[in-house]
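In: okay, predicted coordinates and the sequence, questions at the end:
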Amino acid sequence: MSSLSRRDFLLSSALLAGAASLTGATPELDPSRSRAKRPSGKEPVRFAGIACGGKGESDIMEMFNAGAEVIAVCDVDTRASDKIIRQIKGKFPNVRVYQDYRKLLDRERDLHAVTVSTPDHMHAPISLAAMERGLSVYCQKPLSWCVNESREMKRMAAKMGVTTQMGNQGSGNDVLRRTVEAIQSGLLGDVTEVHAWTNRPIWPQGIDRPKQVDPVPAELDWNLWLGVADERPYVKDAYHAFNWRGFKDFGTGALGDMACHLLNMPFRALQLGSPTSMQPELDSNWAETYSRRSKVRFEFPARGKLPALTLYWYEGGLKPDKERVSEVLELQKDKDKLPGNGVVIRGSKGMLYQGDDYGTSSHLQLKGEEKAQLIVRHPAVKAVPITLPRTNNHYREWLEAVSTGASTYSDFDIAGPLTEFVQLGCLAQRVNQRLEWDATSSRVTNFDAANAFLRRKHRSGW
């Protein structure tokens, strides 16, 4: 099995020749744009929804239902924008429609905010352009396509003073926040082992690039869909509107798609920060797409009083050995079968099991207890102080913060580093090598070709 495909090797060599350091300076922005735009008085947040299909549709409708005013929508496929217009035109009959987000941002001067729900490769370009104009941003997960983009988005948000939030909606749930409080209180003791697994991918991976070429539908602007990615022919159902997730040029595979949900709680509770190494195990290695099944082992150093930790990620049907999750099996109807998604955190005093994607259902079992209990009912948790703010709605939390200037629980200050950690795992999957990461210098130290993929080279004209 080759560790780095010929296509990736040639690309990495070209990019490394001109790659700047991730820690390099960024040109100063126009001072006239260095202030966030916010509603005055009791007026609603005026926003534009960029991408209207799939998560874009649900993000727009969540903001709509939470009381925001929809000023404009944008989608490269007019079938998606037409559908959303039919849903909101009764309340907002004058919503303007765009195919090109750049025209929307240039023309819509009365906006306060945007939602960004495109394929992964366009998250950062659109979000950065919006923030540069003083607009607050709600961006879908993962925050970016590569490490450098996550850092740039965090930096831009801080520079412009805008309100941000990533779309890992479990962040707004009381159970997730209570679980973070419980773990940080020391209930689990010294945590040295985390296991997380997902039933994804549920889209094509482990395949080559399609060879056929199909006519582009009249409703779709294929050049705008590609955006910063390299040019390639349109193929019906190959990429748009769902199957792009497994293709390395557009998506970030199962790890990029789900880890910002599944590992959101442990990343916060255990103050993980940056790993020092990532070891992938792939069932196969493909130039175009991520593999069908994969396991990644992350090593994290000691963090203050917290000990060094190993985190294992499983996808494509792979799961932890049964002896590492025996308490979880006891909770299942089928005692021999794990559910499709979950997280287990093992400490010196007990075990915590997150039983869903979003961190909204957790069980705790301390040493000496016969069975795990829901964390919200566990007697030991009742004595843990409430230290985190609460919200009744992830989307409303962002809208209220856009109005007040407050921070959100999943702003880019936390979403950026979380996504960076996830992207480092994706990087190891891409090059199929154990990688050693130096967070201080922001470089892979043992396999230089991997450093080319820390940032993206944009297509000409983008």
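Out: Structure received.
In: CA only for contacts and neighbour counts going forward, please
Out: Fine.
In: just give me how far the host helix or strand of S127 sits from the chain centre.
Out: Using DSSP states H and E, S127 maps to helix 123-132. Offset of helix 123-132 from its chain centre (CA atoms, centre = their mean, to the nearest Å): 15 Å.
In: ok, stretch 134-147 next?
Out: 8 Å.
In: ends of it, how far apart?
Out: With CA to CA, to the nearest Å as the measure, stretch 134-147 spans 23 Å from end to end.
In: following the helix holding S127, which helix or strand comes up?
Out: Assigned by DSSP H and E, the successor of helix 123-132 is strand 136-139.
In: ok so W225 is a helix residue?
Out: Yes: W225: assigned to a helix according to DSSP: H, G, I helix; E, B strand; the rest coil.
In: try this one side by side with the last:
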Amino acid sequence: MVQEKNNQGSHESRRSFLKNGALAAAGFMIVPRHVLGGKGFIAPSDRLRVAGIGVGGKGESDLSEIAKGPADIAYLCDVDTRRAANSVARFPKAKFYKDFREMLDKEHKNIDAVTVSTPDHQHAVAAMAAMQLGKHVYVQKPLTHDIFEARALTAAAKKHKVVTQMGNQGASGDGVRQMMEWYNAGLIGDVHTVYCWTDRPVWPQGIPWSSMKAEVPKELDWDLWLGTAPYKDYIDKLVPFNWRGWWDYGTGALGDMGCHIIEPPFRILGLGYPKSVECSVGSVYVDEFKRGYFPESCPPSSHVILKFDGKNGKEITLHWMDGGIQPERPEELGPNEVMGDGGNGAILIGDKGKMMCGTYGRDPQLLPTSKTKQTTVPQTIARVPEGHYVQWVNAAIAGANSDKNKLISSPFSIAGPLTETLLMANLAIRSFDIKKEKDGRTSFPGRYIKLLWDSKEMKITNFDDANQFVKRTYRQGWSLGV
């Protein structure tokens, strides 16, 4: 628990002064509570006071995992009391708010750390507000909704010296560490190509916004839920899950699964910001004779190609595929063997060999898979037995300058650039559908070109229309505070 300074000064009474002086004269010594309590005793000052922003669904499970560590869930905040009901019941001592701004304003002196498990479009404003108050933050993936926000949060974490973690729990798993040890041992050589894929989305995408206005559930504060997003009338079934398929709120399959699937190769290869991106996307049939693209909604499927500068000046190509699209099976993989975990996975192709894994970096395999059990390399990377959540709790208690913070699996210094990579892919997808009039005809100038990225200036250099997706405009009344 963060200790507040006790500035008693002249307010200390003469009586208290005399009492303290008498105790000292009598030779009494004040003993820390952990000494009095004996082995295993955790003093209140050694527990983290946590406030949860977005406490239904994933937020509920996040708080439940965090509570397994030396943490007290002290405050709950959600715009939907239906979604919050389970957390309210689970943590009955926690005070409840609907607006995180009000909660932070009134309770910041009683909060050490904050979790953010809202829809994507609210991640950055909530996390930034907490960090600016010096609070440690755990933020669900993807870290942010746009590229500018990712860069801003990465800088803020460093500036405010807080302990940060993104909610891609596979980053603390054994799988990615095993793959790093194989890679560092030179088993697959220099990697030049990576394939990542998912069978998501499992929510509606590639569809027009409904014209059928629905009644807002009485438990939901729709204006607060919209937050930074443009105002629109509520539509049925948008909450709690289908928002993921709309650009105003979600980041599609890339935002949902990319942080879990791209993270292993991103970490293993030490990738930074991409230098170029291109894509192709699937469409839907509007009627018998016409295909449709709906710019408000993420497409039903996509294939994105990102280029990075690798080590030793060698280029690395990363392919992302969603909507059920998968890469060609490696020839080293048997015809009946599962590629990745089936619906999701990653394959790293080097000049000496290949390896693959499933979601979260689970079930890592050298190819052919018979090599996996036959190969032994020294364990050089520490595992995380306490898990992703408690790792963050322990580091937050220890403080930003502690050795425990240096071991955090997905701090914003890593999670920020990883999120930018996903959002760069989404920028290409959205640029694909930009329409313009040319010679009296509708054209799509963002299609079929490679977008070149200047990471320092945060801009596409060869197609300016794409830069509108680097930083979005917030609805009036909302600000990132930078």
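Out: Perfect, thanks for sending it. This one's a predicted model, so the numbers in the text were calculated from it and none came from an experiment.
In: once they're superposed, tell me the TM-score.
Out: Taking TM-score structural alignment, normalised by the length of structure 1 as the basis, the two superposed chains have a TM-score of 0.84; 406 aligned residues with a CA RMSD of 2.0 Å.
In: circling back: quick one: list the elements packing against the helix holding S127 of structure 1.
Out: In terms of contacts (3 or more CA pairs under 8 Å, 6 or more residues apart in numbering; DSSP states H and E), helix 123-132 of structure 1 is packed against helix 101-107, strand 113-116, strand 136-139, helix 147-160.
In: now tell me what touches it from outside.
Out: The contact list for helix 123-132 of structure 1 (CA atoms under 8 Å, 6 or more residues apart in numbering) reads 29, 33-34, 101, 105, 113-114, 116-117, 136-137, 139-140, 143-145, 149-150, 152-153, 156-157, 160, 162.
In: between the biggest helix by length in structure 1 and helix 147-160, how big is the angle?
Out: Ranked by number of residues, the top helix in structure 1 under DSSP state H is helix 412-431. On the basis of axes from the mean of the first three to the mean of the last three CA atoms, to 10 degrees, helix 412-431 of structure 1 is oriented at 170 degrees to helix 147-160.
In: relative to structure 2, what is the average displacement of helix 412-431 of structure 1?
Out: After superposition onto structure 2, the mean distance of helix 412-431 of structure 1 to its aligned counterpart is 0.5 Å, using mean CA distance after the TM-score superposition for structure 1.
In: list the buried ones in the next helix-or-strand element following that helix?
Out: Next helix or strand after helix 412-431 of structure 1 toward the C-terminus (DSSP H and E): strand 435-438. By 16 or more other CA atoms under 10 Å, the buried positions in strand 435-438 of structure 1 come out as 435-437.
In: between the helix holding S127 of structure 1 and helix 147-160, how big is the angle?
Out: Interaxial angle, helix 123-132 of structure 1 versus helix 147-160 (the same axes, to 10 degrees): 10 degrees.
In: mean distance between helix 123-132 of structure 1 and structure 2 after superposition?
Out: Compared with structure 2 after the fit, helix 123-132 of structure 1 shows a mean deviation of 0.3 Å (mean CA distance after the TM-score superposition for structure 1).
In: roughly how far apart are the aligned residue in structure 1 for K314 of structure 2 and Q169 of structure 1?
Out: The pairwise alignment with structure 1 assigns K314 of structure 2 to P307, based on TM-score structural alignment. As judged by CA to CA, P307 of structure 1 and Q169 of structure 1 stand 29 Å apart.
In: which of those two has more residues huddled nearby?
Out: Q169 (20 against 13; other CA atoms under 10 Å).
In: coming back round to it: of the contacts of helix 123-132 of structure 1, just the buried ones, ChimeraX syntax please.
Out: Buried subset of these, written as a ChimeraX selection, criterion 16+ other CA under 10 Å:
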select :34,101,105,113,114,116,117,136,137,139,140,143,144,145,149,150,152,153,156,157,160,162
